[in-house]
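Enquirer: sequence first, predicted model second:
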Amino acid sequence: MSLADTIKNAFVPINREGYPFIAAFAGVTIVLGIFSTHLFWIGLILTAWCAYFFRDPQRITPVDDRLVVSPADGIVSAVGPAVPPRELGLGSTEMTRISVFMNVFSCHVNRSPVRGRITTIEHRAGKFLNAELDKASVENERNGLVIDSPHGKVAAVQVAGLVARRIVCWTEAGNDIGVGERFGLIRFGSRVDVYLPEGATPKVALGQTSVAGETIIAEFGAHAVSPLVRIS
C-alpha cells in the first residue's frame, strides 16, 4: 500500500448531514477561544466528537439473499417476537424483531438489512424516551421502511431516543435498495428495529456488538440454526 493510500485510509469520510453541526461547533469554539483558552480546548474536543459522530465509513457487506445484516452500529438490545408498528400495514401478528441500540459514540448512518423494493415509508410523531427501553418501539417518534425482499416483507424502523430529535431518511417508497445500502441516520443516540417474516432465524444474542452493513443478524432457510452463545 502506498503512502497516499495509507493517509487516505486514516481519515474516515464524514456524512454531509454533519457539515452544518460541525461548522456550528467550530464557530462556537472560535468565539469561546476569544474569552478563554480552557473553553477553547473544551470546544475543540466537542467539535472533534461531532465530526466523529457523523463519520460514514465504508463497509463490506456479504451478498447473499439468505442473510440479513445489521442496519446500525451498536448493541443488540432485543431479540424476540413483537407486533410491528401499525402504520406499516404488516398486520397484528408477531414477527421476529431484532433491535440495535446506538449510543452517542456509535456511527449513526443506517443501512438496509436486505435488498428489495421499498413499498412503504411511514413517519410517526411520538415521545423521546430512552431508546434502550422496550416501550420506545411503541411510544417514541419513529420512521419505518417496509422492504419487499426475496423472502417476504422486512421492516426497518428508525426509533428516536432520549437525545435524538431528528430522524433523517434519504430514500423514497418505490425505490429499489441494496443490502447494506445507506438509507438514513438518526442524530445523537437512538435505535433501529428490524422486523422479519417467518423463516428468519436470529444469528445474534442480546448484548452483542453489531456493525451496520457487515454483521449478520439473521438468516433465512430451514438449515439455519440459532447460534450458541458463550460469555467470556
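Expert: Perfect, I can see it now.
Enquirer: going by C-alpha atoms from here, please, whenever you check contacts or count neighbours.
Expert: Fine.
Enquirer: and whichever strand or helix holds Ile22, what does it pack against?
Expert: Using DSSP states H and E, Ile22 falls within helix 19-35. Helix 19-35 makes packing contacts with helix 37-53 when contacts are defined by 3 or more CA pairs under 8 Å, 6 or more residues apart in numbering; DSSP states H and E.
Enquirer: so what angle separates the directions of the helix it packs on and helix 19-35?
Expert: 170 degrees (axes from the mean of the first three to the mean of the last three CA atoms, to 10 degrees).
Enquirer: could you identify the helix or strand that succeeds helix 37-53?
Expert: With DSSP H and E, the next secondary element past helix 37-53 is strand 67-69.
Enquirer: name the residues that touch that next one?
Expert: For strand 67-69, the surrounding residues in contact (CA atoms under 8 Å, 6 or more residues apart in numbering) are 61, 112-114, 179-180, 212-220.
Enquirer: switch to 7 Å and redo it
Expert: For strand 67-69, contacts defined as CA atoms under 7 Å, 6 or more residues apart in numbering pick out Pro113, Val114, Gly213, Glu214, Thr215, Ile216, Ile217, Ala218, Glu219, Phe220.
Enquirer: next up, a second structure to put side by side with the first:
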Amino acid sequence: MKIHREGYWYIVIATILWIGLAWTAIYLIPDSVSWIADAITFILFLLWFWVVIFFRLPLRNMVHGEDKIICPADGKVVVIEETYEPEYFKDKRLQVSVFMSPINVHVNRNPVSGVVKYMKYHAGKYLVAWHPKSSTENERTTIVIGNDNGDILMRQIAGALARRICYYVGEGDVVKQNEEFGFIKFGSRVDLFLPLGTVVDVKIGDVVKGGVTVIAHNKR
C-alpha cells in the first residue's frame, strides 16, 4: 500500500497536531487525572490514523477490456436509472452512481480508454452526496471520454464533508482505462452516464472497487 500524493500535506498537519496537542495534554493535565491526557492522546492518534488510511493507495490487479466499463471509484452503488443529462448530452442516459464514504479509497479512475471530449469544473454547494440536487448544485466536475464505443460522462460530486475535488485531465487528453483522472477528499459520489441499452453488471447496494469491478459492458 502507498499513500496518495494528495494526502502528504494533510498527514503532516495531522502528525503535528497529534504530537503537539498530545504533548500539551500530558504536561498540563495533573497526574491525578492523567487518564484524561491518555484519552486525548488516543483520540488524536485515531484521527491521525484515519487521515493516513483515507489517503491510502492500495496495489490492485486492475481489470481491463475494450468492451468493459470499469468502476471509477470504491464505494456502494446507490443509483441505477434512466435520467435526463442536461449539461453535455441533453438527452436521456443510463445513470449509475457510486457513493464513497469517508472510509473508502478516494482515487477516481477512467472507466474506459479514449479521448477527453469535454471537461468542466463547477463550484457549488456541499449538500450530502445522496441528496437529489447534489449532482446539479454541489461542487463537481464533468468529464466526457469518447472512443469507438461511444461517449461516457463521469461526474465527480463533492459531499457534505468533501471540500476539494481534484482532477488531472483536460479536453483533448488521451487517457487509458484505470489511470487516475481525479481524487475527492473526505466523502463524495461519482456518477456515470452511459448510453441507453448499456448492459449493467451491478445492482443497487453492491460494494464496488475502482479499477476492478466491471460496472457495465458496451452495447453490441
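Expert: That came in fine, so what should we check first? In this text, all values refer to a predicted model and were calculated from it rather than measured experimentally.
Enquirer: just give the TM-score of the two.
Expert: Once the chains are laid over each other, their TM-score by TM-score structural alignment, normalised by the length of the second structure reads 0.90; 208 aligned residues with a CA RMSD of 1.2 Å.
Enquirer: contacting residues around the residue nearest the centre of the first structure?
Expert: The centre of the first structure sits closest to Ala72, judged by CA atoms, centre = their mean, with a distance of 2.9 Å. If you count contacts by CA under 7 Å, 6+ apart, Ala72 of the first structure has them with Val100, His108, Val109, Asn110, Arg111, Val192, Val211, Ala212.
Enquirer: now for the fifth one: which residues touch it?
Expert: Contact analysis of Arg111 of the first structure by CA under 7 Å, 6+ apart lists Pro71, Ala72, Gly180, Glu181, Arg182, Phe183, Ala212, Gly213.
Enquirer: translate it into the numbering of the second structure.
Expert: By TM-score structural alignment, Arg111 of the first structure lines up with Arg109 in the second structure.
Enquirer: against Glu82 of the second structure, how distant is its match?
Expert: 23 Å (CA to CA, to the nearest Å).
Enquirer: still on that earlier bit, which SS state does the residue nearest to the centre of the first structure fall under?
Expert: coil (DSSP: H, G, I helix; E, B strand; the rest coil).
Enquirer: next one: it from Glu17 of the first structure, what distance?
Expert: 17 Å.
Enquirer: please apply the same query to Ala205 of the first structure.
Expert: The value you get for Ala205 of the first structure to Glu17 of the first structure, if CA to CA is used, is 32 Å.
Enquirer: name the residue in those two with the higher neighbour count.
Expert: Set Ala205 of the first structure next to Glu17 and count neighbours by other CA atoms under 10 Å: Ala205 wins out with 19 against 15.
Enquirer: could you pull out the helices for the first structure?
Expert: 3-10, 19-35, 37-53, 136-139 (DSSP state H).
Enquirer: what's the most buried one of those helices?
Expert: Scoring those by mean neighbour count under mean count of other CA atoms under 10 Å gives helix 136-139 as the most buried, with a mean of 19.
Enquirer: which bit of the second structure covers that helix?
Expert: Against the second structure, helix 136-139 of the first structure falls on residues 134-137 (TM-score structural alignment).
Enquirer: tell me the average deviation of that stretch from the first structure after fitting.
Expert: Its aligned residues in the first structure lie a mean 1.5 Å from stretch 134-137 of the second structure after superposition (mean CA distance after the TM-score superposition for the first structure).
Enquirer: show me what that stretch is in contact with.
Expert: Taking CA under 7 Å, 6+ apart as the rule, stretch 134-137 of the second structure contacts Gly124, Lys125, Leu127, Val128, Ile157.
Enquirer: ok, and the most crowded of these?
Expert: Top of those by neighbour count (other CA under 10 Å): Ile157, with 31 neighbours.
Enquirer: which residue lines up with it in the first structure?
Expert: Using TM-score structural alignment, Ile157 of the second structure sits opposite Val159 in the first structure.
Enquirer: gap between its match and Met102 of the first structure?
Expert: 10 Å.
Enquirer: what is in contact with those two at once?
Expert: With CA under 7 Å, 6+ apart as the test, Val159 of the first structure and Met102 both reach Ser190, Arg191.
Enquirer: settle this for me: Ala158 of the second structure is touching Glu139, isn't it.
Expert: Yes. Assessed by CA atoms under 7 Å, Ala158 of the second structure is found in contact with Glu139 at 5.4 Å.
Enquirer: who touches both of those two?
Expert: Tyr126.
Enquirer: the more surrounded of those two?
Expert: Ala158 (32 against 22).
Enquirer: these two touch, right, Val212 of the second structure and Met62?
Expert: Yes. With contact defined as CA under 7 Å, Val212 of the second structure counts as touching Met62 (5.2 Å).
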